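**Q** what would the 3D arrangement of this be:
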Amino acid sequence: MEKHLPYPHVVPNHTRSDKLYLFIKRIMDVMGALFGLLLLSPVFAVVAIFIKLEDPRGPVFFHQIRIGKNEKEFKMFKFRSMVSNAEDLLDQLLDQNEVSGAMFKIKNDPRITRIGRFIRKTSVDELPQLWNVLRGDMSMVGPRPPLVREVAEYTSYEKQRLLVIPGCTGLWQVSGRNSVGFKEMVELDIRYIDRRSISYDIKIILKTIRMLFGAKDAF
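**A** Below you'll find the model as predicted:
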């Protein structure tokens, strides 16, 4: 039996104003991603060196299949913050999950490397997703893209998260991130979809920048 949460179902808006919003949002995404990749290129180089120094055999970048708008699969990129065989070790850790619902996270994940712990704490590991934004797989702001195995557990209500292009940051990240449970995350994402606008996106981006360094619940 499907669970029904208090927030009403969202009906996608296809009005002219919504099309204008999406057009402006895409321009902002492309300009933001290009500027970010150019400005942060020295950071990319330094992080790549440290990742290789700690684990020369592993790749610098890690990609994972995620679910985007309308349940379309895409490759999401990150700096590798875990040991090379992290995915193979996942089954041994599932019973230690510290996040409720269809997500998996543990604070002291033994698979995380030393440099990985730092880049996760500062969210630097997420920077390669600017490439996903440039490609159109993701936006600067939107619901975080879930894993395939997570979506397999979604109810029809929870799949409303997938009505829009996923984002690098969103209402969930600026509202508590891992201290917010899965149900609350769904509610925040649906609230964002229902209220999204250029001014709302800018507000979330600015709040994300303020939280970027020293985010205590980023793991």
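**Q** can we go C-alpha only for contacts and neighbour counts from here?
**A** OK.
**Q** do a quick rundown of the helices in this protein.
**A** 16-39, 41-54, 86-89, 114-121, 129-135, 148-151, 182-195, 198-211 (DSSP state H).
**Q** from the contact counts, what lies against the second one?
**A** Right, helix 41-54. helix 114-121 (3 or more C-alpha pairs under 8 Å, 6 or more residues apart in numbering; DSSP states H and E).
**Q** now with 10 Å, please.
**A** helix 16-39, strand 73-79, helix 114-121 (3 or more C-alpha pairs under 10 Å, 6 or more residues apart in numbering; DSSP states H and E).
**Q** what does the longest one contact?
**A** For helix 16-39, contacts defined as C-alpha atoms under 10 Å, 6 or more residues apart in numbering pick out 12-13, 15, 40, 43-44, 127-136, 138-141, 196-198, 201-202.
**Q** I have a second one here; can you model it like the first so I can compare?
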Amino acid sequence: MEPTKYIKSNRLIVNDNKAYLFVKRFIDVFGALIGLVLLSPLFLVVSILIKAEDPNGGVFFRQVRVGKNGKKFNIYKFRSMVSNAEQLLEGLLDKNETTGAMFKMKDDPRITRIGHFIRKTSIDELPQLVNVLRGDMSLVGPRPPLPREVDEYSDYDMQRLLVTPGCTGLWQVSGRSNVGFKEMIELDLEYIRKQSIGLDLKIILCTVRVLFGSKDAF
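**A** Sure thing, here's the model as predicted:
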């Protein structure tokens, strides 16, 4: 195995070992393919339920997010909100229940009935496996932020954009919605400093546990 190489930012050193990146990408592609095949019946059921509740809206929700090195991409999710959710957001910003450049509201009126269920179980996130196949995301990494969130980032916060964002990460398995913005940044930077295949696999296993028992998702 070749010696470890690093990319330096002003404050953070990012592991750029080619062997690690190759194995990580292999796990991403293999895991995403297996997940899409095994979960295809669930995808069908959820799609039917979403259309049954709101026939005028689409099954999937597409949104611009910011990835590695500030590159923007479209993230895919099952739609859990009413069709005009983005237009209604402005009137809800004063009810934000988290800190910093994020918006979280436990009893968000924009969420549909099926939306509450798929958010609680994180089923709404499963279409992101397509993003993993495309290379926009990894199975494990920092949460991909919205452009409006990045606009409020400090230079310190921007360091979380040095790596490929993930479907799950230290933030997601460490309290998720109960963890504030500053704590999320620190967890993401801790992951970047310590990233390894062993840590990725540990986070994936923790994510499975969270999915079947978490009350923190909203």
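**Q** any idea what the TM-score is?
**A** Overlay of the two chains. TM-score (TM-score structural alignment, normalised by the length of structure 2): 0.94; 209 aligned residues with a C-alpha RMSD of 0.9 Å.
**Q** rewinding a little: got the helices of structure 1 as TSV, with distance to Thr169 of structure 1 and mean neighbour count columns?
**A** What follows is the helices of structure 1, written out as TSV (distance: least, C-alpha to C-alpha, whole Å; neighbours: other C-alpha atoms under 10 Å):
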stretch	distance to Thr169 of structure 1	mean neighbour count
helix 16-39	12	14
helix 41-54	19	14
helix 86-89	24	11
helix 114-121	14	19
helix 129-135	10	21
helix 148-151	19	14
helix 182-195	11	19
helix 198-211	7	15
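**Q** could you point out which of the helices and strands packed on helix 41-54 of structure 1 sits nearest Tyr192 of structure 1?
**A** Taking C-alpha to C-alpha, helix 16-39 is the member of those nearest to Tyr192 of structure 1, at 13.8 Å.
**Q** that closest one to helix 198-211, inter-axis angle?
**A** 30 degrees (axes from the mean of the first three to the mean of the last three C-alpha atoms, to 10 degrees).
**Q** so Phe50 of structure 1 sits right up against Pro59, yeah?
**A** No: applying C-alpha atoms under 10 Å, one finds Phe50 of structure 1 not in contact with Pro59, separated by 11.7 Å.
**Q** who's in contact with stretch 197-209 of structure 2?
**A** 20-21, 23-24, 27, 139-141, 167-174, 191, 194, 196, 210, 213-214.
**Q** make it 7 Å
**A** Residues from elsewhere that reach stretch 197-209 of structure 2, judged by C-alpha atoms under 7 Å, 6 or more residues apart in numbering: 20, 24, 140, 169-170, 173.
**Q** how far away is the most centrally placed residue in structure 1 from Gly58 of structure 1?
**A** Against the mean C-alpha coordinate of structure 1, by C-alpha atoms, centre = their mean, the closest residue is Arg144 at 3.7 Å. As for Arg144 of structure 1, its distance to Gly58 of structure 1 is 26 Å (criterion: C-alpha to C-alpha, to the nearest Å).
**Q** got the contact list for the residue nearest to the centre of structure 1?
**A** By C-alpha under 7 Å, 6+ apart, Arg144 of structure 1 lies in contact with 166-169.
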